[in-house]
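**Student:** I'd like to go over a predicted model; first the sequence, then the structure.
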Amino acid sequence: MTTSPFTRRAVLASSAVLASTAALTACGGGSGGADTAEKIENPDENINPEGLPIVEEPVTITLMSRRAATSAEDWNQVSAAKEAQARTNIEVDWGLVAEEAAEERRNLLLTSGDYPEAFYRTGVPGGDLAKYGEQGVFVAMNDLIDQYMPNLTARLEESPALRTGLTFPDGNIYSLPGIYDPGTLGLRYQTKLWARQDWLDAAGMTAPETLEEYRAYLEEAKGAADGAIPLGGSGIGGIFTCLYGTFGIANKGTDAGAAVDLDPETQKVRYFPTSDGYREMLEFLHGLYADGLIQQDIYSSDFAAFTAAGTEGLLGSCAVQAPAGYFGEVGTKYVPLKPLVRSAGDEPAWHAVRSELSSIGNFVMTDNCEHPVEMARWMDFWYSEEGAKLFFLGVEGESYEEVDGRAELLPEVAEAASIDEGLRQHALFLGGWYPGWATGDWFRGVETSEQSTEAAKVVKPYALKEVWPAFTFTAEESQRITTLGNDITKYADEAVAAFITGERSLDEWDDHLATFEQIGLPDYVAAHQTAHDRRS
């Protein structure tokens, strides 16, 4: 675990803390802002200078936490939580709220002013981070990170894009990150395009590399089995993602924001669904759909139907992390495809690349925090190697063991009906939406399975070198972008579905672009350009 010297009276009355306190008074936030700032400036004598336990006498912190149905009903009974309490001396009132009610509950608490010390794993949107951060309701954590979170600081230094993506226009950090280890390929290159090797063999074909070859394979797959679905999915999104590089769009990765990238001609931010490349992608997909090569109910299907079709051996091609993780034994018959190119001789490009910053907004400290330094150090524990391993794997000897230098799940865990079932009473990551540090060393999901990792190696040589984390905006900008973005996204989704299914002709493309203009796309793009310029 990384540690650093700890000063009893840290110089934390910085402009960020003072500004937050002043904003709190002006905007009528909770009543604890000044007290929280004082506690940050003058840490309690109960706190140990460094290492563990964090405090000599037990301290209880209170959270509101989103609980997914896949996680344990009582997190304090999970072995990782019990072990963390024993190591840190920090007791946790998790304040669990069912995931379907978490957003409404969080909003009600914020409106009432009777909110907990922190919101945990509730996915606070960027607009709310800016709004409540500017008001002083959410604590600016810059100095807490620098003074009391050496493990997180080490992660930020390893990947500067993390700090870039966390920092708001006022220079403050209002939440802690979800981090994907840059070297864990299955997390960075998640969705890949797959084809059935046995169906390729039966047709006397090699793995397709061009769009023409891929179409030819799908035509063969159509007759490979009764009820065969040449190309299927639980939606069209994953298929889009795997074709972005082919058509030169999403050239800054898949986390930059709502369909924005950098125009290669103007070097300005663009909304890429209005680009020529996007139109060409829709033309290609419409052609497949018109000939019955794409699942005809793809816009009304769901994940259960998709996995059932895969398990029954009906899918010729799909876009997922790893087919074996969803289809069982049948899934082992698939091979990953290199990035498809439009014409033989073109340079392959893979744009389906995730940022190291997997999420923000899943740990937010409020001005009602009674134990800000203790809370910061407790959160920092989860960014250490020992804390992260505990979070994802549970306790050594209870749920996993070290085998030849690698953590391996015990048989009774690995052989459960699912990873979730096996780890429910041992690990805390279940249900996602976590602030933490995920790597293949301890994250056990389909993304880091052997099949997913080996497929990621296929696309890695062609992957983007620069990936944008999502942009951050001021509260005023966020409100405007949300309003515009909802209208733009709703129209875009409806139009794209109509273009692919043939309900609408691509001959109407100019009218389609004009509609975007009418509903405010120029202002939407301009706001993203402003955010981009702030980072430059």
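**Tutor:** Happy to help now that I have it.

**Student:** drop to CA atoms for contacts and neighbour counts, all remaining ones
**Tutor:** Noted.

**Student:** Find the residue at the geometric middle of the chain.
**Tutor:** S358 (3.8 Å; Cα atoms, centre = their mean).

**Student:** and the biggest strand by length in the chain, which residues are buried?
**Tutor:** In the chain, taking DSSP state E as the definition, the longest strand is strand 59-67. Within strand 59-67, the residues that count as buried by 16 or more other Cα atoms under 10 Å are 59, 61-67.

**Student:** for that strand, packing partners?
**Tutor:** strand 90-93, strand 96-98, helix 99-112, strand 118-120 (3 or more Cα pairs under 8 Å, 6 or more residues apart in numbering; DSSP states H and E).

**Student:** Identify whichever of those lies nearest to V139.
**Tutor:** Comparison of these against V139 by Cα to Cα identifies strand 118-120 as nearest, at 9.5 Å.

**Student:** Show me the contact partners of the closest one.
**Tutor:** Outside of strand 118-120, the residues within contact range by Cα atoms under 8 Å, 6 or more residues apart in numbering are 62-66, 106, 362-366, 369, 434.

**Student:** dropping in the other structure now:
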Amino acid sequence: MLNALSPLTDRRTFVGLTAATFGALTLASCGSSSDAEVDAGSQDVGAMDGFEADQQFTATEPLKISILWTDWPEQPVTETWKVFDHIKELTGVELELTHVPFSDNVEKRSLLISAGDAPTIIPLIYRGDETPFVSSGAILPMSDYVEHMPNFRKYVEEWDLTDMVENLKQADGKYYMLPGLQEVWVPSFSLIIRKDVWEKAGVGIPGTWEEVHEGLQAIKETYPDSLPLADGFEGQSLINYGGYAFNTRAGWGFGDGMIGGQDGDPLRYAATTDEYKGMVEYYRALVADGLLDPETLTAANDGSGAGGVAEKFAQETCFAASGSSGTLIEFAQALDQTVGAGNYELQLIPPPAGPGGNIMGPRNFWHGFMLSSTIAESENFLAVLQFLDWLYYAPQAREMLRWGIEGETYTTAEDGAITLAKGYSLDSFDLNTGKGTDINKDLGFSTFLSEATESRQLKESYNSAEFTEYIDGVLTNLEPMPPWSPAPLEEAELEQASLMATPLKDAVDTATLQFILGQRDIGEWDAFLGELEASGLPNYVELINGARDRFVDKS
């Protein structure tokens, strides 16, 4: 059975310059960012001399650094958590937590930044989250200071991420967040199948969406009362990874809605393209043939097993669904209660290929952090940069944040294999479940901080052999789409873009679901395009293309 990528994986997905990001603009302070770069090297109290990559950071004077901490209901910080004490033992840095609940962490974060009350470290930041705060000067232009971060620079180069980092730049040519770095990138979400049922139906593991359709039809013949394919994430997951196979973007991956531009041609709005229409027609056919459960296209993952899909797996009315390796565990636990452990086989398969080819979404970053600009006034500025460089990018820190204390909570073999020590478990990843102290819930390791940057070896260390096979399958069979063409907006354009992007995206989401469910005939597609035109689409496309042209001219 596959182990879980992360408790967070099911909660946050690919993020571009979305309507949600634009919406935070109303909470951001107004003003102008400063062009004055601070000499961090001269504000070096507590910093190490000659700090280098892969070196243990230890502050030369004790430091206290504030950090914004997102609380998950299932991961409450307790007095037994050792992670913060261990960080202090290793580095001399005491982290002071400002707590925000997961349920409204984005809003609370925005309010703190706008009021000037944000902690120094603002983590759990995805690309685009920083944009609303750039013009106010509330956050630090990190590109001015990466010269003091040798681990970040080393792994950006080694993992061939330089061009992606360059695409983080805002309209002023600087980037204001540092992302988590992944040595290998595979989609967190894809199709989970009951492999034994698919093989029994004589179709095997599907490699294309056409084969998915054929396999679902064969299964339907054996299980006529089933609706064999499900989503469970309000329809946003299935069309996300499925959309890329049609050479478009949709669902969670819709972002600002713009595609193309890599060859110098103008950007286009994805929902107006023939490729998007082809994707919609494909899923509409699945619903019409009784192969895709329409109920699961409106069901959110509210903790009931991917929007109730786990129960459908358990009752053997569903045999394929969207999900991550964490979702797979939910399905397996449900099947254990009905079919029985050992009587089924689940597999997370690489995203199927489609008319657009053997492609997946663009290689992406994981979440990282931004810094409150007030740190630039601190005598400890350089020490803070060195500490974060170690915490977020040094291999020994990444291993510690995931596994805990070597020799106590885990051991490392000569070949690098990591094993939890006797008496410890990591229940969220199905490791020694229930057999001792949970290093996550009881000690505070393997939280969101552990996810951001990972080598392939570290990623595989807490996942199963099946997940390694998934990685191999993705990297062998699929190519990432080219990265989305950057089109950073200037301050005056941001609110304008927000006012246009939000109703357009709402209209696309509503119509896409209506077409797929058959509530709206595909013959009305041209009418739908006309509705987008009337909602200001031409002006929006012109605005984004203008920003794109400006970015290219400055590059």
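**Tutor:** All right, it came through fine. Note that the coordinates shown come from a computational prediction; the quantities given were computed from them, not determined experimentally.

**Student:** picking that back up, would you check which pair of the buried residues of strand 59-67 of the first structure lies furthest apart?
**Tutor:** V59 and R67 (22.8 Å).

**Student:** Could you find the closest non-adjacent residue to T439 of the first structure?
**Tutor:** Nearest non-adjacent residue to T439 of the first structure, counting by Cα to Cα, 6 or more residues apart in numbering: D181, 5.1 Å away.

**Student:** Also S304 of the second structure?
**Tutor:** Leaving aside its sequence neighbours, S304 of the second structure sits nearest to A310 (Cα to Cα, 6+ apart; 7.6 Å).

**Student:** Identify the residue of the second structure aligned to E517 of the first structure.
**Tutor:** Per TM-score structural alignment, the equivalent position to E517 of the first structure in the second structure is E533.

**Student:** so where does its match fall, helix or strand?
**Tutor:** helix 525-534 (DSSP states H and E).

**Student:** Buried residues in that helix, which are they?
**Tutor:** For helix 525-534 of the second structure, burial by neighbour count (16+ other Cα under 10 Å) applies to 528-529, 532.

**Student:** so where is the helix or strand following the longest strand of the first structure in the second structure?
**Tutor:** If you walk from strand 59-67 of the first structure toward the C-terminus, the next helix or strand you reach (DSSP H and E) is helix 79-88. Counting by TM-score structural alignment, helix 79-88 of the first structure pairs with residues 82-91 of the second structure.

**Student:** thinking again about what came up before, is it possible to get a markdown table of the buried residues of strand 59-67 of the first structure that adds distance to D255 of the first structure?
**Tutor:** Listed next are these as a markdown table, based on distance: Cα to Cα, whole Å:
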| residue | distance to D255 of the first structure |
| --- | --- |
| V59 | 37 |
| I61 | 32 |
| T62 | 31 |
| L63 | 28 |
| M64 | 26 |
| S65 | 24 |
| R66 | 23 |
| R67 | 24 |
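
**Student:** Chain neighbours aside, what residue packs nearest to Y126 of the second structure?
**Tutor:** Spatial nearest neighbour of Y126 of the second structure, chain neighbours left out: H367 (4.6 Å); criterion: Cα to Cα, 6+ apart.

**Student:** Hmm, G128 and that neighbour touching each other?
**Tutor:** No - checked against Cα atoms under 8 Å, the pair H367 of the second structure and G128 is beyond contact range at 10.6 Å.

**Student:** Quick one: residues contacting F303 of the first structure.
**Tutor:** When contacts are counted by Cα under 8 Å, 6+ apart, F303 of the first structure touches 233-234.

**Student:** Now do it against L262 of the first structure, distance only.
**Tutor:** 32 Å (Cα to Cα, to the nearest Å).

**Student:** which residues touch L52 of the first structure?
**Tutor:** Counted by Cα under 8 Å, 6+ apart, L52 of the first structure has contacts 87-88.

**Student:** one step back: now do the buried residues in the match of helix 79-88 of the first structure.
**Tutor:** 82-84, 86-88, 91.

**Student:** What of stretch 537-553 of the second structure?
**Tutor:** Within stretch 537-553 of the second structure, the residues that qualify as buried are 537, 540-541, 543-549, 551, counting by 16+ other Cα under 10 Å.

**Student:** got the buried residues of helix 525-534 of the second structure as JSON lines, with distance to W390 of the second structure columns?
**Tutor:** Formatted as JSON lines, these follow (distance: Cα to Cα, whole Å):
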{"residue": "F528", "distance to W390 of the second structure": "51"}
{"residue": "L529", "distance to W390 of the second structure": "50"}
{"residue": "L532", "distance to W390 of the second structure": "47"}
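
**Student:** which one of those residues sits closest to E345 of the second structure?
**Tutor:** Distance to E345 of the second structure across the buried residues of helix 525-534 of the second structure (Cα to Cα) is lowest for F528, with 42.1 Å.

**Student:** Next up, the contacts around the closest one.
**Tutor:** Per Cα under 8 Å, 6+ apart, neighbours of F528 of the second structure: A511.

**Student:** Relative to S535 of the second structure, how far out is it?
**Tutor:** Distance from F528 of the second structure to S535 of the second structure, counting by Cα to Cα: 11 Å.

**Student:** So for those two, which residues contact both of them?
**Tutor:** Common contacts of F528 of the second structure and S535, defined by Cα under 8 Å, 6+ apart, are absent altogether.

**Student:** Now the closest residue to S535 of the second structure other than its chain neighbours: which helix or strand?
**Tutor:** Excluding the flanking residues, the one nearest S535 of the second structure by Cα to Cα, 6+ apart is L504, at 6.8 Å. Using DSSP H and E, L504 of the second structure sits within helix 491-517.
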